[in-house]
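Student: this is the structure alone, sequence omitted:
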């Protein structure tokens, strides 16, 4: 770090489709906010970022628009991501940026293209980061969980976020095989919106769909099925309407996105070398990411793969924790970084 190691201002960032998390060296998790930006339509001026902007989703007056600048794990609106990052980084900075600009490791989907990588690096540099490194999310998750990624023994990690599901078998600082499907919590919400529209002519917003998923969503039959009241707009009469829905119905609605994830897991297992398959049989599959908390998803995977499946204790913060661990031990973890690093001079 040069002359002032105690000035360390290293960041571990999980730039997610649904939420952005920032861990700061020596200070822990300081940012955990939705990746949402609210804009004034006429002036394109940013009105709110994060939690405040998320509360506006689907509720804004005509001149204000709430936008999610990340789509399927990658940048959909470069300028807004830059402004969002700038805002979050400024909030966690201990020293003014002219004294010390931070270094950061950012978790990105393993299926990301070169152009998408470049966009993440450029937006972070524009937001004031001095050195930007990228790491694949499954690798960051594994390091965040404390898995010894340097050993020859194989570990299978499934990271299901808002925009993507990442499946990887990790050994010797590398991903021996990885699958990335652009299906996650967002697609589950969309499936619920679409189901209610088709079945009941009821129109609900994405925030309501997310609430339904959290309260009664499941991927496997439950011992006690749940039900909840849903409010939306009747598409036929055009007036507000309330109805009760059950977890069985929502499970049917979620079947398509969940089946896509299950198929990707099976494909990854088919591509795994036999020696590592034996390790996975012993250790099982580890699930992380916010969408891995969906009820019964671990049970569904257990049934489909005949392997032990475990959801870790704090699945939402794993990527950011791992990213911070990498930047704090850069020499040790250099082999896991994606090769787009360009030092700012």
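Tutor: Looks like it came in fine. If you're wondering where the values come from, they're calculated on a predicted model, not measured in any experiment. Numbers count the residues shown, from 1 in each chain.
Student: when you work out contacts or count neighbours from here on, use the C-alpha atoms and nothing else.
Tutor: Fine.
Student: and the contacts of stretch 286-298?
Tutor: 141, 155-162, 184-185, 213-214, 217-222, 309-312, 314-318 (C-alpha atoms under 8 Å, 6 or more residues apart in numbering).
Student: another structure for you, compare them:
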């Protein structure tokens, strides 16, 4: 029996557009970018995660980097399966004598279709899963930030990930109403690249735009504690020569303004379709922000000002979803909203 327990190991996976996180034995053991590097001639995976990200936009003709997930769902099945397999291997860096069989809980967007769900399940099974359960991201996020999801109380969760922003009202362990828009971290990155082109005639790559977003990203043009300007290197579109400019948080706030406005509109739309009793709960409790996008400076203040309700940012919002997925794995018999 002891041997059986050892051979059946449990992991919880947050398979995100931008990052993949894996929890094993209550510890986050894998936190890597969702990207793979492949050899074009042999189609073999050369690197995954951080190593592949270092190669991104710097490859030659024989190498290509692939982000297997787009807008929260699997866009490249083979690359996703390979990435999952390699990341699961990271759970045990030393190869065990008997490879364990895995019981997995994977979180998925609430707006996912049956076909997309099947792609996630197939990828997990191909990567070595014997049992696969799935949980919707807003439910996992609510568990991860300490909300009792089984209570007859309305809670609004806004999960701003890499590919999608999910806005969900949950009560009694179910999703009552749900809005999902394909505007999130990746769209912010694209906005920054576009702004650098338009205002500075500077061509920058995805990785540089991501660094700008992390270091000086802001949703407001006036911050109480503003970050220092960042030096940005790129190629001058006029001369073709590399150059450096200084970028301030105000410029980034200007670049992100339209995308954030669309997220605010989606929140208002979700509130309109919320039943009145749950709406009164949300008025008392406020809204909860999770996901990497919640780290954008001033975003909570901007949303709060727009909708006149308190907005709470989760502690460690990047890991809220995977923590909730891990909790659902530990209490798999109690949480009936896990899809078999």
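Tutor: The structure has been received and is ready for your questions. The shown structure was predicted, so the numbers you read here are calculated from the model rather than taken from an experiment.
Student: out of the contacts of stretch 286-298 of structure 1, which are buried?
Tutor: 141, 155-162, 184-185, 213, 217-220, 309-311, 315-318 (16 or more other C-alpha atoms under 10 Å).
Student: so what corresponds to residue 45 of structure 1 in structure 2?
Tutor: Aligned by TM-score structural alignment, residue 45 of structure 1 pairs with residue 44 of structure 2.
Student: now its match. Nearest residue, chain neighbours left out?
Tutor: residue 38 (5.5 Å; C-alpha to C-alpha, 6 or more residues apart in numbering).
Student: for the one you found, give its distance to residue 62 of structure 2.
Tutor: Residue 38 of structure 2 sits 8 Å away from residue 62 of structure 2, going by C-alpha to C-alpha, to the nearest Å.
Student: between the two, who's got more neighbours?
Tutor: residue 38 (20 against 11; other C-alpha atoms under 10 Å).
Student: residue ranges of the helices in the stretch 1-150 of structure 2, please?
Tutor: Taking DSSP state H, counting those that start in this stretch as the criterion, the stretch 1-150 of structure 2 carries its helices at 2-7, 50-55, 77-89, 114-126, 137-144.
Student: and the contacts of the second one?
Tutor: Translated: helix 50-55 of structure 2. For helix 50-55 of structure 2, the external contacting residues (C-alpha under 8 Å, 6+ apart) are 32-33, 35-37, 46, 65.
Student: that one against structure 1, how far on average?
Tutor: On superposition with structure 1, the mean distance recorded for helix 50-55 of structure 2 (mean C-alpha distance after the TM-score superposition for structure 1) is 0.7 Å.
Student: which secondary structure element is home to the alignment partner in structure 2 of residue 322 of structure 1?
Tutor: Residue pairing (TM-score structural alignment): residue 322 of structure 1 is matched to residue 324 of structure 2. Under the criterion of DSSP states H and E, residue 324 of structure 2 resides in helix 320-330.
Student: what packs against that helix?
Tutor: strand 8-15, strand 19-24, strand 101-108, helix 137-144 (3 or more C-alpha pairs under 8 Å, 6 or more residues apart in numbering; DSSP states H and E).
Student: for residue 340 of structure 2, find the nearest of those.
Tutor: strand 101-108 (9.7 Å; C-alpha to C-alpha).
Student: the closest one against structure 1, how far on average?
Tutor: Compared with structure 1 after fitting, strand 101-108 of structure 2 deviates on average by 0.8 Å (mean C-alpha distance after the TM-score superposition for structure 1).
Student: residue range for that strand in structure 1?
Tutor: Taking TM-score structural alignment, strand 101-108 of structure 2 hits residues 101-108 over in structure 1.
Student: can you get me a residue count around residue 291 of structure 1?
Tutor: 24.
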